[in-house]
Every structure is written in structure tokens, then in C-alpha cells.
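Undergrad: one predicted model, sequence on top.
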Amino acid sequence: MSDKQTYRVIQWATGTVGKVSLRHFAENPAFELVGVLVTNPEKVGKDAGEIAGLPATGVIATDDVEKIIALDADCVHFAPLVQDIDMVCRLLRSGKNVVSTLGPFYPTEHFRADIDRIEAACRDGGTSFHGCGIHPGFVGDILPLTLTRLMNRIDRIQVYEIADKLRNPSVYIQFMGFGLDPDELSAQPNCMEGAAISFAQSMSLLVEGLGRTIEDLTEKHEVATAKNDIPYPGGVIRAGTVAGQHWEWTAWADGAPLVVYHLYYMMGDDMEPAWNLGDSRHRIVIEGDPPLEATLMASAAPDGRHPFLGITWTALLGCTAVPHVCDAKPGLITHLDLGVVQPRGLVRPPSADPGTR
């Protein structure tokens, strides 16, 4: 892998994550964008630059899967709304490496069947697969594991994701059941109930990286309700309905809680109870000797508040891993296999578009 080498990439899906990736591939000289797969009929036939808010690239978006499969490309950045292991395996067998923002991230027992299929497809295609994201992913596994090198003894590791979804609206507002009556939310199947299985991949990487094994995984869920109506671009969170959710997952080892994940999603602070958690950020707390705390957050916006960059970071974690995944041995590539990623093409003149500065 050299600074002058370019990688031919395909962007699969151009939603909130895919659009960030598309822009990166179009602007970064380390990549040559050769294809774009879209699922929205209104985007078919549009230039990738138009979709990404950039000048024309000459790459026209298509919804024709067979055309994408037939392209000559080094890697597909795979970012649909829902994972499709069958399609991932088709891409791998076609000779294209795949980086997916949907995982799987790490070979836990729950994902063993999918990983076995992916490994087989990698062998057939001589390709590699890497699943990644901000959380689960980076801030819940490889970042805290790296920080543990500063420790003499570890008692417990807590990882917080705090996201103000009023300031940063996304599909998760509806996806997680915000605006429902608390009893209604608890009575119906919740979209987050299976999340522990996904987050457990990051927990396993971290716990096993410390030489231990997860003995048990427990879950807690609490909600906060709106004190007043909370309008947002997609509607209104009515007073008395769910305006905040705290999901807590704990990985136990040696009979004690070793890793705890806290996921706080809120529609502002006008809630009961008032959590008053401050700006959106990721926070890692390592209890032990010496105690350690690290915060990862976006720089302040003009209004002084710190936006939540979970979507942007999820996309860029995949983009910056592409060269290493392409150059890796065939098979599933975890964060541990990647080692220290050395991104390519990041040091370059700023775009003429003020929105990228």
C-alpha cells in the first residue's frame, strides 16, 4: 500500500451513512469511484456528484445489481439500511472486498453462521470482509482496548454514547419508538431488544482482548418522558410520551461486571426525569489504577453546542479502512487484524464547497 496507489470503489446505498462515504470517495485522491448502487428510484440516473452535493463525477447511479456485480472494483462500501448477507457473499465471490457498516464485527457465537458463510465466500473470491461502525465498533472496542495500555489494573470499563436527537434528528427517533406512551413502548416488541447481541460483538472483542470471557450479558432499559410538547422536523413528541431512552448492557466476567455500555438517546432536556447529560459525545471511563477517563466529541458548532457525529464517523471508519482491507489476507478482518490503520488521502487541500470545511 503506497500513497500513490488508488483503490477502485463502489458505494452501495446512499442514505445518511452512504452519502457521507460517497462524498469521501469522490473527493479523496486515494480512491477512484467506479459505481454507485441506489435503492431510491428518484436517484437512479443521477450523477454521484449530484447525490453527494459535489460537481459531476461522471459516475451514474443505478439500481441494477447485476451491473454493479459486473464492475471491476477493489472494494464495495456496503451501507444499506438492512444487512443482506446473501448479497455480501455475492460481492465477495465476484472478487470484490467488502467493508460493511452493518457488521458482523467480531466472531461471536450468535453470528457464527453468517461469519462462516462470509469466510467461505472470501475463500472463493480471494477477498476480505470488514464490519465496522462507531458504536458498536470503534468507541466500544478498539478505542478502550487501546487506552487500557495506560492502566496498571482494571476493575471496570464503562462506555457512554450520549446523543441529543432533537439537535441531530435521524431515523432513530421513529425507529426507537420516541413519541410513544411508555406503557405502549414496553408492551410491544422493541426494535432495540436485539441490540444487545450486536453490541456484544464489541464487548467480546474488548473482554477477550483483556484475556477474559463473557460469562453473562444483562440488560436494563429506562425511559424519560416529555414535560411539554417537543416539536422536531419529523413531527411532535407529545407531553407525557417517551422523549429519552437509556439502554444499559453489562458484560460479566469472573462473577463481576467488567464492561458496561450506556446508550442515552434524548429529544433535548425537557424531560422527566431530567438527566442533564450535556452535549452529545462518547465517553470512556476505566475504573482501576490509575483511573482514566476519555471523551470523544465533535468540535463546537457556531452556537457553542457540540453536534453528534455518529453517522459521519460510522461512514468514515469504513472509508479509511478500505485500503487495509483490500491489502489484507482473504477472510474476516476485525479491528485486531487491521492493526493501526494508516488512512490514505486525508492530507489534501480543502474542498471549494464551504460545507466541507
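TA: Ah, there it is. Numbering: from 1, shown residues only.

Undergrad: can we go C-alpha only for contacts and neighbour counts from here?
TA: Will do.

Undergrad: tell me which residues in stretch 119-133 are buried?
TA: For stretch 119-133, a neighbour-count test (16 or more other CA atoms under 10 Å) marks 119-123, 125-133 as buried.

Undergrad: again, but for stretch 215-235
TA: By neighbour count on 16+ other CA under 10 Å, the buried set for stretch 215-235 is 217, 223-227, 230.

Undergrad: what ranges does the protein have for its helices?
TA: In the chain, the helices defined using DSSP state H lie at 16-27, 48-52, 65-70, 85-93, 112-125, 142-147, 172-175, 182-187, 195-209, 310-327, 335-338.

Undergrad: residue contacts, the residue nearest the centre of the chain?
TA: Centroid-nearest residue in the chain: residue 133, 2.7 Å away (criterion: CA atoms, centre = their mean). Counting by CA atoms under 8 Å, 6 or more residues apart in numbering, residue 133 makes contact with 101-103, 313-315, 317-318.

Undergrad: now do residue 145
TA: 206, 209-210.

Undergrad: could you redo the last one with a cut-off of 6 Å?
TA: Residues in contact with residue 145 (CA atoms under 6 Å, 6 or more residues apart in numbering) are residue 206.

Undergrad: about what we covered before: present the contacts of residue 133 as TSV; the columns should include neighbour count and distance to residue 81.
TA: TSV is the format used below for those (neighbours: other CA atoms under 10 Å; distance: CA to CA, whole Å):
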residue	neighbour count	distance to residue 81
101	28	10
102	20	8
103	23	12
313	18	16
314	25	13
315	26	13
317	21	17
318	23	15
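
Undergrad: A further structure is provided below for comparison with the first:
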Amino acid sequence: MISTVVWGTGNVGRAAIRAVAAHPGLALTAVLVHSPGKVGLDAGGLGGLDRALGVAATDDVGGVLAGRPQAVVYAGSGDIRPDGALADICRAIRAGAVVVTPSLYALYDQLNAPPELREPVLAAIAEGGGSLFVSGVDPGWGNDVLPLLISGLGSTVEVIRCQEIFDYSTYDQEDSVRNLVGMGLPMDHEPLMLAPTVPTMVWGGQIRLMARALGVELDRIRETVDRCPLETSVTTRTMGEFGAGTQGAVRFEVQGIVGGEPRIVIEHVTRIHPSCAPHWPAPPDGDGAHRVVIEGRPRIEVTIESTDEGENRSAGGNATAAGRLVGAVDWLVDAEPGLYDALDVPLRPAAGKLGRRQR
């Protein structure tokens, strides 16, 4: 069994605890938390399970890493503390651990990551013998392995479009929804996530990764952003009221331009209520979905809906992202120490999991 630590218990961390607990080859040995109120709580409760796992949460990072865990699932935020996340991850790698995480956007395409991010990771790998694999929380497989796999089914391919379509009223992360994405803020306010160059910073690596796999050269990466106000005030279960006239929906694209045309596109359509921007793409059942569209001959469209934590499709997306990361741990442990991306790490069948039930 591979000794595995989950670092962080937010949206991704909860799903990671469940994924590690369900994996037949992994043993959950520690859960690291930041909040003093979570210290001492059992991992089962923190992970949304109805049973104890016998692992008490701790904030003793040094003590946990001194135990030389083989793997760390790092689920700490990289949105508002990228330097802190990088330092944490390098610390775990120097302790010899395989680290999987969604938190360092620029390492989605690690070969083209900026030196100031890539070099500290490579130095930590050389010092400690650990490894790192970064895959997106939106989820990464929807912007790399899935579209690339489906693209191979067509005779001709003109455009690859990856869509995330969600109702954010079900999302349990108010700071990100309001302050990063701008839901509920005045329309003349420019939220950080929509500021020029930021979408490319977050999703450009996935565009470059797909271009590399497809053997095409990008002219450049272009961004488009559109926003719609709420016509009436709405009240959400988890985040309270969002006022009429404030931002209620966002649609943006990160476009890989090839031969002067957008050929590889990552598109996000997010709303705080289904009534906002009804003319934009909508998920089949209202809450959310991930969709890949291959424009060509034939035209291919694949829509994936996932649910977890009840009927929450936002949680379902987090769970599949965590599943991709946790499912890579044993492969990475067997591989040479290094810095890996989605083109390196295979997406494999659920060996040993079929028929296993988790409560």
C-alpha cells in the first residue's frame, strides 16, 4: 500500500479523501488542514463519508513530511496564494513524495512553463527524488486527454472545443465565485479571473498541451470575454443574495489560433442562476456539464455530467478531477522521479475498483 497524504480539505480535498480511501492500492496516512477548527477531526467526516477512517486531521506539516509519505495529494488553493502553494509542493517533493495537484496552472503544460515556476520544482526533484503531476480542477481530463482521444475518431478536424457549463449557485466557494469570478459585483467592476491575460495564465497551458499533442504550431493565444447582468435579484442556498443589475453570468474563451483561425478552444459558461443569459449554451439538466465538440467530419459531441455530494454537479466535477489525480499516484510511484504532464501520465481503467461501494 502506498502511504498517501491529502493536504487541504476544501472542494477538491474532500473528494481526494474519498478517492484515496476507495483506492485499493493507497493507504490514507494523514490529512493536513489549515483551519484550527478542523485539527483532530476524523478524515471520514472531513471527506463527506458517513464512517470514520481513523485518521485525525493535523496542521503539523513538518511532522507529516518527516514521516516520508510516498504520495501527497495537494489540494491547497493556488488561486490567491500561488507562491505559498509552490513552496508547499516543493517542500513535499524534497521530502521524497510523489505530488499530484491542480493548484499550479502554469504547469499544466510543464515543458513550456515559466522558468521561475519550473526551476524550483526541478530543483526539489533533484534534491528529494519526488515527482509532480499537475492536472486541472475544471477538470483537466476535459481539456486534455478526452478531447485528444475523441479527435482521433474523425476523418478531418477543424476545431476542438472544450466547454465547462455550470450554475455556480451550487458551488461551495463564495470567495472565488464573488471576488475572483465577479458574480454579484457591479458590471463596471473587472474581476481578477476575467482581467486581460489571466484566462490565458490559467488555461493557456492546456491549449499549448493539446497543440503539442496534435503536432500544430500556435500563432498565439487569444481571449474573449462576455458578461450578462441579473435581471432580478436571486438568493442561493450557500452564498446568499445576488442583486439585480450585478454580474450574473460570464462566458469566456481561451483560443489557440492556428493559421489565423481559432482551432483549439477552451470555453467557460458560468451562471449564478439559470435565468441569466438564456441564449448561451446550457447544460442538459440545469446544474452543469462538461462538453467536448469536435467540429469536422464527422462532427462529434460528447457531454459528461457527474454528480457527487448529493446531486451537486460542481462537486461531481471536483470529484472527477481528484479521481484523475489520485488515480495517477501508483503510476507515478513506479515511474522515475520527474515533472510530468497529462501527455505523460496515462488515464487507466478502474482496476480493483469495480463493485466497490463507498459510504
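TA: Good, I have the coordinates. Only a predicted model underlies this, so the values are computations on that prediction, with no experimental measurement involved.

Undergrad: give me the TM-score for this pair.
TA: Once superposed, the chains reach a TM-score of 0.89 (TM-score structural alignment, normalised by the length of structure 1), with 342 aligned residues with a CA RMSD of 2.3 Å.

Undergrad: these two touch, right, residue 39 of structure 2 and residue 57?
TA: Yes. The criterion here is CA atoms under 6 Å, and residue 39 of structure 2 meets it with residue 57 at 5.1 Å.

Undergrad: those two: which has the busier surroundings?
TA: Ranked by neighbour count (other CA atoms under 10 Å), residue 39 of structure 2 and residue 57 place residue 57 first, with 25 against 16.

Undergrad: map that one across to structure 1 for me.
TA: When structure 1 is aligned by TM-score structural alignment, the residue opposite residue 57 of structure 2 is residue 61.

Undergrad: please apply the same query to residue 115 of structure 2.
TA: Residue 115 of structure 2 maps onto residue 112 in structure 1, with residues paired by TM-score structural alignment.

Undergrad: go on, residue 209 of structure 2?
TA: That one, residue 209 of structure 2, aligns with residue 205 by TM-score structural alignment.

Undergrad: apart from its chain neighbours, what residue comes closest to its match?
TA: residue 141 (6.1 Å; CA to CA, 6 or more residues apart in numbering).

Undergrad: distance of the match of residue 209 of structure 2 from residue 151 of structure 1?
TA: Applying CA to CA, to the nearest Å, the value for residue 205 of structure 1 to residue 151 of structure 1 is 18 Å.

Undergrad: more neighbours: those two, which one.
TA: More crowded of residue 205 of structure 1 and residue 151, by other CA under 10 Å: residue 205, with 24 against 14.

Undergrad: what stretch of structure 1 does stretch 252-264 of structure 2 fall on?
TA: By TM-score structural alignment, stretch 252-264 of structure 2 lines up with residues 247-259 in structure 1.

Undergrad: end-to-end on the matching stretch?
TA: 14 Å.

Undergrad: if we can go back for a sec, of all the contacts of residue 133 of structure 1, which two lie farthest apart?
TA: Greatest spacing in these, by CA to CA: 103 and 313 (15.0 Å).

Undergrad: which parts of stretch 57-75 of structure 1 are buried?
TA: Within stretch 57-75 of structure 1, the residues that count as buried by 16+ other CA under 10 Å are 59-63, 68-69, 73-75.

Undergrad: would you check which pair of those lies furthest apart?
TA: Farthest pair in the buried residues of stretch 57-75 of structure 1 (CA to CA) is 63 and 74. Separation: 19.7 Å.

Undergrad: picking up where we left off before, closest to residue 250 of structure 1 among the buried residues of stretch 215-235 of structure 1?
TA: Distances from residue 250 of structure 1 to the buried residues of stretch 215-235 of structure 1, taken by CA to CA, are shortest for residue 217, at 5.6 Å.

Undergrad: can you tell me what the closest one aligns to in structure 2?
TA: So residue 217 of structure 1 corresponds to residue 221, using TM-score structural alignment.

Undergrad: do residue 131 of structure 1 as well
TA: Counting by TM-score structural alignment, residue 131 of structure 1 lines up with residue 134 in structure 2.

Undergrad: so its match makes contact with residue 101?
TA: Yes. Using CA under 6 Å, residue 134 of structure 2 is in contact with residue 101, at 5.0 Å.

Undergrad: identify the residue nearest residue 335 of structure 1 in space, chain neighbours excluded?
TA: Nearest to residue 335 of structure 1 is residue 142, by CA to CA, 6+ apart, at 6.6 Å.

Undergrad: what do we get in structure 2 for that neighbour?
TA: By TM-score structural alignment, residue 142 of structure 1 lines up with residue 145.
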